[in-house]
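Enquirer: Next come a sequence and a model predicted from it.
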Amino acid sequence: MLKLYFTLTIACLSIVVFADGKHVISVEKYPFSIHNQSEIVDLGEDFVSLDEVIADKSKFAFTSLANPTTNLGFTNHHYWVRFKLTNSSSEVKKWFLETARPITDVADLYRIDADEKISLVKNGDMIPFANRPVEHRKLLFPIHLEANSSAEFYLHLHSDGEVISLPLTIHDDFSLIKATYFDQLIFGIFYGLLALAATTYLFFYFGIKEKSFMLYVFYVVSVALLHSSLDGYFFQYFLKDSGWFADRSLLLFAAISGVLFGRYTQVYSRVKNFSKPLNTAFNCVNISILILILGILIYDPGRPLYYPLVNGLGFTLIILCTIGVTLSIIRKQPVDIFFALGIASFTLGFIVFILNNFNLIPNSFITENSAKLGTGLEILFLSLSMANRIRLLRNEKEKAQTLALQRSEESNEIKSYFLSNMSHELRTPLNAILGLSQSIMSEISDEKIKENL
């Protein structure tokens, strides 16, 4: 166990000094990470209070953080992180500490001042958005340090089984605004693409009545809901408070998007036509996800298992989609190039995202947002694929109309031929009947018989 606490000293040029006094790192601009000055301990599923942690420091084996964006993986454990900040300048410093993910349930920051006074700032997905210390989709803590003062901090993190990542980033006002603008640009492009795709193909569905178009629209909407939940926007703008649905929204959106993705792939690529076993496999995975949704709704104790399970089932669907595209090529079935590129993009992004969630690759901005990048490219390519689908449907309709016209002309010709022949065959006996009737009428005088004739 590390016995020395680390000290962060920020002067006019933001100088970071290790507590052992042997290393000095100059930080010229915000933001920057303090992970090198922080330590963490995993206390398992049982909550341990701050008083217990402080009372017997030797009992808890705090360890250094591995990197600036440590990923703790799927977990429902309680974690404590500790660090110390010092302001050696002659001015009051105002910082913002960014940590965890927007979906983290509990993120409580305890501050211990030099006079042993303890204060608490609560944050996380379990408190109303209006009660957050900073009304922002990210979990931010405002920190004020008086001139020539220092304070110890203990951060308590807990979630219900979802992934916990652990950035410990210090912002000033300007860097926080700059980071927010950058997020708005990236996320604006992403969500704008989803909104455009969903709206466009919703109108196409009402015009064409093609089932795959409506499945595609539902899938895009579910993807938007899933990512808005991951990014904190759904909680910020729609839920705004914790509750039954807030606790389950991320899992539900992930499971629903998985089902819709599987059904859309089945319908669009017509898996049933070229591989019944593969179609059966799709059905089995979809049924498994529906059972998972039922568990999410009615059985809370299984929640720590639901997060890795929904990721695993999603990954299985991607494998089935890849197999479907491969089989189509092998059996010389028509495969839309944009559909194949969309599946490939989503597969690559989702694989990186899954590996990051299971803490198998280092956490970074790219790996953490790989699913968003892969999904954005997937939606773009699938939209182009759907445009090709419209062209194919239009060609099929034109061919059907041409064939119907040809058959109509053939039917008219057959009818004309039939009538011309039948009129000749009918005229001969009718003429004989009419002639005989007239001859009889001319030779009899009975008016009743003439009337009958």
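Expert: Yep, it's here. This is a predicted model, so every value here is computed, not measured.
Enquirer: alpha carbons only for contacts and neighbour counts from here, please
Expert: Noted.
Enquirer: which residues in the stretch 51-200 of the chain form helices?
Expert: 173-208 (DSSP state H, counting those that start in this stretch).
Enquirer: mind listing the strands for it?
Expert: For the stretch 51-200 of the chain, the strands defined by DSSP state E, counting those that start in this stretch occupy 63-64, 69-74, 78-87, 93-99, 106-113, 118-123, 140-145, 149-158, 163-171.
Enquirer: tell me, how many neighbours does residue 182 end up with?
Expert: When neighbours are defined as other Cα atoms under 10 Å, residue 182 has 12 of them.
Enquirer: what separates it from residue 133, distance-wise?
Expert: From residue 182 across to residue 133, the span is 22 Å (Cα to Cα, to the nearest Å).
Enquirer: Compare the strands of the stretch 51-200 of the chain and report which one is nearest to residue 304.
Expert: Closest to residue 304 of the strands of the stretch 51-200 of the chain is strand 69-74 (Cα to Cα; 7.7 Å).
Enquirer: Which elements pack onto that closest one?
Expert: Helices and strands touching strand 69-74, by 3 or more Cα pairs under 8 Å, 6 or more residues apart in numbering; DSSP states H and E, are strand 163-171, helix 303-330, helix 337-357.
Enquirer: Put this next to the previous one:
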Amino acid sequence: MGYAHASTVVLNDAGKVISLGPSLSVYVDPANQLPFEAVRSLPPEVWQPVQDNTPNYGYSAKGYWFRTQLRLQPGLPRNWLIEVGYPVLDHVECWLIQQGRIVAHWHTGDDVPFSQRPVFHRNFLFPIELTPDSEYQLWLNVSSQGTVQLPITLQTPAQFIEVEQARLLPQAIYFGMLIVLLIYNAFIWIRIHERIYLYYITYVAAMLLGQMGIQGLGYQYLWSGNIWWQDKSMAVVTASFVTFVSLFTDEFLRLWLSKPWLSRFLRGQAGLAALIALGALWLPYAVMIRVVVMLALLATVVSLFSGLLSLKQGSLPARYFVAAWSLFLGGVLLYALQKYGLLPRNWMTEYGVQLGSVFEVVVVSIALADRINHERRKRYLAQKTALEEARHRAVAESRLLYQSLHDRLTGNPNRVLLEQASGAILDRATQSGQLAAFLLIKFAQFHEINNTLGHQAGDGLLKLVADRLDQAVGRLPGIEMLETGSNGALAHIEGVSFAALMVAASEADILLSAKELARAMRETVLYLDMAIDIPVMIGISLYPAHAKDFDSLLRCAEVAVEMVVHSEHDVVIYSDSGNRYSARRLSMMGELRQAMQSDGELTLFYQPKLDLHTRQVVGVEALLRWTHPVHGNVPPDQFVVMAEHTGLIKPLTQWVLQRALRQLQHWQSQGLALGMAVNISARNLREAQFCEQLLAQLHAVQISPDTLTLELTETAVMCDQEVALRVLRHIREAGVQIAMDDFGVGHSSLSYLSQLPICELKIDKSFIFALDRQPDDTAIVRTTINMAHDLGLRVVAEGIESEQVCERLQALGCDLGQGYHIARPMPAEQLVAWLRTVRTES
């Protein structure tokens, strides 16, 4: 097949960019419908030489076919890139043919998703691989609803990267300047809310989007997946630009004052452009882009004309305006004429709008800044006196406001400010799904210091320790600031009471932080050459668990501080059971007393204890349950604690012992050889007749004492060690078994246990839950078991919830175990049936 007018492009230099335009031949398909094979069969005489570096056919609906020949000289790279540097073409199709065979074919353009382009780039890139001294035919088919141009080059990938870097630098500078000016003036508009700045930032934004669309950056980065918008964007954005430019011109030059008729014309032009922008969303792009380009040219001329009229009348802002729009108009004219094919595509015509626009937006931005300064100077003198008076008034009001919200001695926020800040803090905690904690912090025994040193010295010391407390509170995680722009998180409620608000994910996190605060405040204070210890008591109430308003949270925290006084801890979280003033607590204690005198509400559940070596059930633990007729199932940790605080624990323990021993007697009569474990309280050990009453109950039911085990916690023994040891020894001498419950969470050691008359050690469930996953827990449990065995004690593990943990404990030598994996607590009748089932399976 012959190639009239088409010369072969010989690739003999890998270091330069080769323009393929002069080597192209073109065939124009008027109907834009011929397939590739039909075009290949056309006679040579229908092809015309292009000769130009950039073929430009203006706005045309025709299809354009181009072809040329390529040959690579030996010794050069085989990989090359074909670049079509006009990214707004709707349809670009490329074929590479060798010896009559198609070796590569690409179809791309604006009507194809960006992700399907051969190379991810704003321009159309086609990677080809050439064999030296082999002839190749390159064919292209191009069509577009906009202007049809074909700036086509051939270069190696390395050369393309070098050229691309040089092209991107001015582009980055241009777009960077537009973005900076856009953001700068947007902030000014947000600050002063003047329409002129809104018009300015909108027309600069439209200019920015338009230039990004022309350069292909919009399709590459902003709307790469939206073909419909890529097709419509140029017409819509350009019409929007005209809308806001017209409004800006009218506002900047204040034409509504000097030239009302011109002002009306510009506003009408803005309205027309807005309608065209809407119409461009649905009407054909080929029609709308021509209309929009003409409208943009008209708007630029009218804006410049308006500036010249205002300049003639002596308007100072018009000087900036005319200078800016003169160059911009020149750039728009060059670009528009090039689009219509009246000027060739070169650096000046392609980037004329960018050169003119960047000068225009910079100068206009300077003019806006000058306008602000001018108006500011005009207002300055008029406002100076008023500002001075307002300043004095504000200082006085600020001083009064500060004094009303802060404590005069310590300078900390007072209760009023704390209550004001609490509303927003509690709301944020609710929205985030977290807990809010009210920490009431009270210095212990401070009245003794005041009585010793006097109130003046006491005030000085209080200010000193309040500063320390403020710093320590500020370091806690989740602590909330009470004032915006302040580091103050500590409020001075009254006297020696302070408060803070904390937000955390769990109650455990809150308790951990509070304990850390208490430890930090144990450090000795040096004051007036004296070393003084001033510990703190911290009471905590939780929102919304304990209360839902400020006053109630404070009241609950005050109750928690009182609970600290009567406990061995320096941090206590509020509970209804510890609130001596709780109406429900008082009511429930009376109801608990009635429940002990009636049948049905109080019941005993029994949880089996398993010998881990023989896998036989050897005993049970009696657990008290209360089914309240109104409140339902009341957790034991609530009513037992309340019973301890009110003295009701004594008859309650006797009730449990009596029924547990009767049940044990009944089981033994049925041939069930089981041991019975019952929990007792520290208060039971301080009862004068507890031991005698216990032995009397054992004698009444004819039960061997060694089948009964009394369980008590480390804390119960540590409360009054001398009394506890005397009572426990008496009980043990009578044959009753004694077990230390919840070992590991208290303060005792295994060496101390050797002094106690105990037979059994129960490892707390917190060490057992994740025994198969926590190496540290395994080490602790192994050490505890070995040392307990050395002391001659049985070891019971509570909280077994998996077979893996059960097997792990057996391997570590643990004697007994209980937990949900073995069996949950159950009524006596159900336990018997369960035992039969287990023994049958065994």
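Expert: Yep, that arrived. Please read all numbers here as calculations on a predicted model, not as lab measurements.
Enquirer: What residue in the first structure is paired with residue 207 of the second structure?
Expert: Aligned counterpart of residue 207 of the second structure in the first structure: residue 223 (TM-score structural alignment).
Enquirer: Tell me how many other residues surround that match.
Expert: 25.
Enquirer: if I pick the residue lying closest to residue 129 of the first structure once chain neighbours are set aside, what's in contact with it?
Expert: Excluding the flanking residues, the one nearest residue 129 of the first structure by Cα to Cα, 6 or more residues apart in numbering is residue 240, at 5.0 Å. Taking Cα atoms under 8 Å, 6 or more residues apart in numbering, we find residue 240 of the first structure in contact with 128, 129, 130.
Enquirer: Aligned to the second one, what sits in the second structure?
Expert: Put plainly, it is residue 129 of the first structure. Under TM-score structural alignment, residue 129 of the first structure pairs with residue 114 in the second structure.
Enquirer: how far away is the aligned partner of residue 236 of the second structure in the first structure from residue 232 of the first structure?
Expert: When the first structure is aligned by TM-score structural alignment, residue 236 of the second structure is paired with residue 252. Here the distance between residue 252 of the first structure and residue 232 of the first structure works out to 15 Å (Cα to Cα).
Enquirer: count of neighbours near the counterpart of residue 194 of the second structure in the first structure?
Expert: Under the alignment by TM-score structural alignment, residue 194 of the second structure pairs with residue 210 in the first structure. Residues lying near residue 210 of the first structure (other Cα under 10 Å) number 15.
Enquirer: hmm, back to that, can I assume the match of residue 129 of the first structure is in contact with residue 220?
Expert: Yes. Contact criterion Cα atoms under 8 Å: residue 114 of the second structure and residue 220 qualify, at 6.8 Å.
Enquirer: Which position in the first structure pairs with residue 379 of the second structure?
Expert: Using TM-score structural alignment, residue 379 of the second structure sits opposite residue 397 in the first structure.
Enquirer: my guess is its match is in a strand, correct?
Expert: No. Read with DSSP: H, G, I helix; E, B strand; the rest coil, residue 397 of the first structure is helix and lies in no strand.
Enquirer: Residue 161 of the second structure: neighbour count?
Expert: 12.
Enquirer: and it, what does it touch?
Expert: Residue 161 of the second structure neighbours (Cα under 8 Å, 6+ apart): none.
Enquirer: what does it align to in the first structure?
Expert: With TM-score structural alignment as the criterion, residue 161 of the second structure matches residue 177.
Enquirer: on that earlier part again, dump the contacts of residue 240 of the first structure into JSON lines; add neighbour count and distance to residue 45 of the first structure as well.
Expert: Listed next are the contacts of residue 240 of the first structure as JSON lines, based on neighbours: other Cα atoms under 10 Å; distance: Cα to Cα, whole Å:
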{"residue": "128", "neighbour count": "16", "distance to residue 45 of the first structure": "24"}
{"residue": "129", "neighbour count": "21", "distance to residue 45 of the first structure": "26"}
{"residue": "130", "neighbour count": "12", "distance to residue 45 of the first structure": "29"}
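Enquirer: ok, and the residues you listed in the second structure?
Expert: Retained in the second structure (both residues aligned by TM-score structural alignment, their matches' Cα atoms under 8 Å) from the contacts of residue 240 of the first structure: 128, 129, 130.
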